[in-house]
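In: show me the folded form of this:
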Amino acid sequence: MEKIRFYMFRVIMSVMFLMISCQEEERELIDPTLDNTIAKDSQLAELMRNIVTHDGSYDDIVDGGNCYSINLPYTITRNSTEVIIINQIEDYNQLNQSDDIQIQFPVTITRDNHAEEIIDNDIELQLIADSCMVQDDDIECVDFVYPIVFATFNSSNNVINTVEVLHDAQVFGFMENLDENTVVSINYPIALRISTGELLDAGHNEELLSRILAFETSCEENDG
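Out: Presented below is the predicted three-dimensional model:
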């Protein structure tokens, strides 16, 4: 009986030690005194937001605004006679700047923050186009390879959490919703895909920042 009690004691102590060790590792991952944390107003955070900002410049020949795009599919009339259904991005290649293009409303647009909105007429669309910056900040030459796991620590309640993101919209929302009480770090390594299709690994914040800065302007922007 004593041997059984001793064995159970050892098992319980081993489990407790493992739990404590895991908590310590999580805390080390997001220790605010370490260099692997990302402040919301840091250069790295801003560049990450620029990577995951929705690029709306590819359909400017139709909608005239780079801070949103029209969701596919939708229909246009070219030069008052030809009806064209835009099913894929490649369909824009058949259009010319000299074409008179009329959009058949309503359409749904996706803004640069990934929010969707229904537009009923040209006036509404033009108001949004007028609000766009001439030169936007989105980085079109670099993409994240998903999934990415973030670790967070909320200093107001000492809660540690992990968040797995699978696409740009999730990263954008995650970065935008951080508050001053939350410390965040990336579970490295992660990978980036540049405009040539090449994959680049990053193992820490400095390397990620260096990778983005090296390639952020390496491809031509479509903004007019």
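In: going by C-alpha atoms from here, please, whenever you check contacts or count neighbours.
Out: OK.
In: pretty sure residue 20 is in a strand, no?
Out: No. Counting by DSSP: H, G, I helix; E, B strand; the rest coil, residue 20 is not part of a strand but helix.
In: to compare with the earlier structure, here is another sequence to fold:
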Amino acid sequence: MKTSTNIIYLTLLALSLVVTSCRDEETEFIQEPAEETLAANSPVASLMQRTATNDGSFDNILDGASCFNIEFPVTVYVNGEEIDVNSEDDLDDVEDIIDEFEDDNDEIVIQYPIVIILADFTEITVNSETELENLADDCGEDNSPDDDIECIDFQYPITASLFNTNNELIESITITNDEQMYDFIDELDEDTIVTINFPITVVLSDGTSQSIASLTELQAVIQNAEDDCDEDDDNDFDDDDCDSCTDDVLTDLLTGCSDWIVDKLERNDVDLEDTYIGYVFNFAADGS
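Out: As a prediction, the model looks like this:
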């Protein structure tokens, strides 16, 4: 009887050790989330998604639409001249041809089919100019209110940690671009606890970088930057030519360089640049 009792005690002790060992092993995988969590449909989540939304205004010279952009490469014919647009930089070549003469009728013809990328990064194949124009009309007029925030950008990569309701780490996700950030926010659900691994860095519209240490700080910074720049959501591709420069800015420009020459001068549809061949111009701050 005593032997049987000892066996029972030993069995219970062994089971106790196994349970304790399992619990100790489980705790090695439990990580407490940070104090702030990124909740689905929260104000900061909305601001983050709007910051990551695809900005389609940079190629308005081609499609006349700010709510989507054309996927490169694309072939266009500008006043009859073929241009292969492989990157945003190639749009300068398109603008140069259009700006070459002020009194001509400019024409841009796109070679179809093309693919456009919407604000939510959905891709659509477009087969004709009529289809493109209809989609552009849906964007609204120039500078219409939209959801995307263009005056601040995330600096990637950004890492997020996902926990279950027991505060157990499910996985860590590395986000490397706006599309991934947009989808990440879009797929948040209330059953998953999400934290951002701070600090992260954002880039403001003036090119400066700012380190962010928390979701509360991130929300405040995005809200402050939301309307802090011209989003350029219009079809006036010449509005980057310093039309709003002040007299002081122009004076500094003219006096800061020497030996100006006349490269192009037209008055009343008459080209006059040949008149100034061999001349150089220098400007003083007093206007002389």
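In: structure 1: which residue goes with residue 222 of structure 2?
Out: Using TM-score structural alignment, the equivalent of residue 222 of structure 2 in structure 1 is residue 212.
In: buried sites along whichever strand or helix holds its match?
Out: In the assignment (DSSP states H and E), residue 212 of structure 1 maps to helix 205-215. Buried residues in helix 205-215 of structure 1, defined by neighbour count with 16 or more other Cα atoms under 10 Å: 205, 208, 209, 211, 212.
In: again, but for stretch 122-129 of structure 2
Out: Buried, per 16+ other Cα under 10 Å, within stretch 122-129 of structure 2: residue 126.
In: again, but for stretch 187-198 of structure 2
Out: Buried residues in stretch 187-198 of structure 2 (16+ other Cα under 10 Å): 188, 192, 193, 194, 195, 196.
In: output those in JSON lines; the columns should cover distance to residue 256 of structure 2 and secondary structure.
Out: JSON lines is the format used below for those (distance: Cα to Cα, whole Å; DSSP: H, G, I helix; E, B strand; the rest coil):
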{"residue": "188", "distance to residue 256 of structure 2": "53", "secondary structure": "coil"}
{"residue": "192", "distance to residue 256 of structure 2": "58", "secondary structure": "coil"}
{"residue": "193", "distance to residue 256 of structure 2": "56", "secondary structure": "strand"}
{"residue": "194", "distance to residue 256 of structure 2": "53", "secondary structure": "strand"}
{"residue": "195", "distance to residue 256 of structure 2": "50", "secondary structure": "strand"}
{"residue": "196", "distance to residue 256 of structure 2": "47", "secondary structure": "strand"}
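In: tell me the one among those nearest to residue 55 of structure 2.
Out: Checking these against residue 55 of structure 2 with Cα to Cα, the nearest one is residue 188 at 22.1 Å.
In: map that closest one onto structure 1.
Out: So, by TM-score structural alignment, residue 188 of structure 2 is matched to residue 178.
In: and the gap between that match and residue 100 of structure 1?
Out: Residue 178 of structure 1 sits 44 Å away from residue 100 of structure 1, going by Cα to Cα, to the nearest Å.
In: residue 132 of structure 1 too?
Out: From residue 132 of structure 1 to residue 100 of structure 1 the distance is 22 Å (Cα to Cα).
In: before we move on, what about residue 143 of structure 1?
Out: As judged by Cα to Cα, residue 143 of structure 1 and residue 100 of structure 1 stand 34 Å apart.
In: try residue 116 of structure 1
Out: Following Cα to Cα, the distance that separates residue 116 of structure 1 from residue 100 of structure 1 is 26 Å.
In: show me where structure 2 has its strands.
Out: Ranges of strands in structure 2, per DSSP state E, are 68-70, 74-78, 81-85, 108-110, 114-118, 123-126, 152-155, 158-163, 169-175, 193-196, 200-204, 209-212, 266-267, 270-271.
In: turn these into CSV, columns for distance to residue 226 of structure 2.
Out: Shown next, in CSV, are those (distance: least, Cα to Cα, whole Å):
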stretch, distance to residue 226 of structure 2
strand 68-70, 20
strand 74-78, 32
strand 81-85, 30
strand 108-110, 33
strand 114-118, 21
strand 123-126, 26
strand 152-155, 7
strand 158-163, 21
strand 169-175, 22
strand 193-196, 21
strand 200-204, 10
strand 209-212, 15
strand 266-267, 41
strand 270-271, 45
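In: most packed of these?
Out: Most buried of the strands of structure 2, by mean neighbour count (mean count of other Cα atoms under 10 Å): strand 68-70, with a mean of 24.
In: where does it end up in structure 1?
Out: Counting by TM-score structural alignment, strand 68-70 of structure 2 falls onto residues 68-70 of structure 1.
In: mean deviation, that stretch versus structure 2?
Out: Stretch 68-70 of structure 1 differs from its equivalent in structure 2 by a mean of 0.8 Å after superposition (mean Cα distance after the TM-score superposition for structure 1).
In: what sits up against that stretch?
Out: The contact list for stretch 68-70 of structure 1 (Cα atoms under 8 Å, 6 or more residues apart in numbering) reads 54-60, 63, 107-112.
In: ok, so of those residues, who is nearest residue 11 of structure 1?
Out: Taking Cα to Cα as the measure, residue 11 of structure 1 lies nearest residue 54 of these, at 51.4 Å.
In: separation between the nearest residue in space to the closest one that is not next to it in sequence and residue 153 of structure 1?
Out: Spatial nearest neighbour of residue 54 of structure 1, excluding adjacent residues (Cα to Cα, 6 or more residues apart in numbering): residue 112 at 4.4 Å. In this view, residue 112 of structure 1 and residue 153 of structure 1 are 28 Å apart by Cα to Cα.
In: just checking, the match of residue 188 of structure 2 touches residue 39?
Out: No. Residue 178 of structure 1 is beyond contact range of residue 39, at 9.1 Å (criterion: Cα atoms under 8 Å).
In: the corresponding residue of structure 1 for residue 151 of structure 2 and residue 192 of structure 1, how far apart?
Out: In structure 1, the residue matched to residue 151 of structure 2 (TM-score structural alignment) is residue 141. Shown here: residue 141 of structure 1 relative to residue 192 of structure 1, a distance of 10 Å by Cα to Cα.
In: anything in contact with each of the two?
Out: Counting by Cα under 8 Å, 6+ apart, residue 141 of structure 1 and residue 192 have no contacts in common.
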